[in-house]
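**Q** Sequence and predicted model, in that order:
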Amino acid sequence: MPTLPAHPNCRCALSAYWKDEEKFASGALDGESRRGQEHARRFYNELRNSNRKDLIMKIFKSSKMSKTIVSSSLKHVLDSKYDLIYDGEIKHMNFVPDYDMAESAKRLRIGNPLKHDIITLKHEALEADLMDK
């Protein structure tokens, strides 16, 4: 669990949640499981190694957001390095792959985004703008 604030101008928050014991016991993928974290890591690498122009076009079409927002968001999440707190130390690094973010990117890429996927896209582009300054 990160120590907050985790990055410059951090407005992140921690909150309690209810873990579905049945889902957890079934081995289903989620952000808490080792399988879910590995899935996110593999998917981030897949996105990093994909044709970025094609990826931007797919997300642009499915999200109806500008190519600038899509490009900025992807660069921020996948490529940019920041001074982040990791394992109690400040390290210059990429964001750690996140299961929910990976699933959001997957829906955006295949053209089936949910409302919160669009909000996440906007959030990441704005966060990139703030953190890159």
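**A** Great, that's in hand.
**Q** rest of the way, CA atoms for contacts and neighbours
**A** Will do.
**Q** Glu127 falls within a strand, correct?
**A** No: using DSSP: H, G, I helix; E, B strand; the rest coil, the secondary structure at Glu127 is helix, not a strand.
**Q** Helix or strand: which one has the spatially most central residue of the chain?
**A** Centroid-nearest residue in the chain, with Cα atoms, centre = their mean: Met101, separated by 3.5 Å. For Met101, the element it lies in under DSSP states H and E is helix 99-110.
**Q** let's bring in a second model and compare:
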Amino acid sequence: MGGKTYTYYESTQKQRQMERQIRATKREIEATKSIGGDAQDLQNKLRGQMADYKSFSKAAGLKERDNRLRVESGSSTLKSTKAYQNAVNMKNAGALSNKTDPFGRKREKHAISYYEEIRNRRSDYVIKRISKNGGVSEKAAKNIYEHVFVEKHIFADGTERQFDPDYDMSESFRRILEGKNIKPHDITMLRHENLELNLMKKYNMVHEDAHSLAEQKYNYKKELDEFLERIGG
């Protein structure tokens, strides 16, 4: 049990805590599915929790309590779960435009929230989804993920920071990660970011210079603007 010695009372309390966490994750999965969201991350989390629960119970000499792991479908207030709220936000975000959000405040808030959500997901899962649905190698997908969401970059003003969350890019990544309704400009975005990061690393370029060069070959903004014009966004 990780090298720590538990009393019987501490073991039973630890086991009950793990059971509560498992039930909570099951409710999150139910909530996500109820609105048509992608529950894959949560299901992966649940598998890990179940494995830890079984391992801990065995090591502590405690009987596994399957009856305390059950969540009766429809018995919980799913709208209060984080997963339900995230799923609702993801669905509503697709309807945001200059017409529905003239000052861009909702889109900015959504982008910040979505970038944070991506950073909190298991990176290996995100990378595999980018690779599979975006048609790039896992190596390229890993580089793109780290470039956009993790690493800090040098800008022309001399500052070093992460990229600011971008609404349209968050929507492109959302479609790619979900594997649904992927647009041509979403794929262009991946290619642009991959070329951009390679230019920055190989030639020690600041972001603006690498971005400008990458745009000459993979013009995400041009394709995005054409798409938004077609749909009246």
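**A** Arrived safely. Quick caveat: nothing in here was measured; it's all calculated off a predicted structure.
**Q** Got a TM-score for the pair?
**A** Scored against TM-score structural alignment, normalised by the length of the first structure, the superposed chains reach a TM-score of 0.71; 105 aligned residues with a Cα RMSD of 1.7 Å.
**Q** which residues are in contact with the helix holding Met101 of the first structure?
**A** 30-31, 36-37, 39-40, 43-44, 55, 58-59, 62-63, 113-114, 117 (Cα atoms under 8 Å, 6 or more residues apart in numbering).
**Q** rerun that using 10 Å as the cut-off
**A** 29-33, 35-44, 47, 54-63, 74, 77, 98, 111-114, 116-118, 120-121 (Cα atoms under 10 Å, 6 or more residues apart in numbering).
**Q** what residue of the first structure takes the place of Arg191 of the second structure?
**A** Residue pairing (TM-score structural alignment): Arg191 of the second structure is matched to Lys122 of the first structure.
**Q** Name the helix or strand for the nearest residue to that match once chain neighbours are set aside, please.
**A** In space, and not counting its chain neighbours, Lys122 of the first structure is closest to Ile69: 6.8 Å by Cα to Cα, 6 or more residues apart in numbering. Secondary structure from DSSP H and E places Ile69 of the first structure in helix 67-74.
**Q** And the following helix or strand past that helix, what does it pack against?
**A** Sequence order places strand 82-86 as the next helix or strand after helix 67-74 of the first structure, per DSSP H and E. Counting contacts by 3 or more Cα pairs under 10 Å, 6 or more residues apart in numbering; DSSP states H and E, strand 82-86 of the first structure packs against strand 89-93, helix 115-132.
**Q** The residue nearest to the centre of the first structure and Ala25 of the first structure, how far apart?
**A** Distance of Met101 of the first structure to Ala25 of the first structure, computed by Cα to Cα, to the nearest Å: 23 Å.
**Q** before we move on, what about Lys67 of the first structure?
**A** Taking Cα to Cα as the measure, Lys67 of the first structure falls 41 Å from Ala25 of the first structure.
**Q** the more surrounded of these two?
**A** Lys67 (16 against 8; other Cα atoms under 10 Å).
**Q** Confirm for me that the more buried one is in contact with Lys75.
**A** No: when contacts are counted by Cα atoms under 10 Å, Lys67 of the first structure is not listed as touching Lys75 (11.9 Å).
**Q** quick one: common contacting residues for these two?
**A** What both Lys67 of the first structure and Lys75 touch, as defined by Cα under 10 Å, 6+ apart, is an empty set.
**Q** still on that earlier bit, which of the helices and strands packed on strand 82-86 of the first structure sits closest to Tyr82 of the first structure?
**A** Closest of those to Tyr82 of the first structure is strand 89-93, at 5.1 Å (criterion: Cα to Cα).
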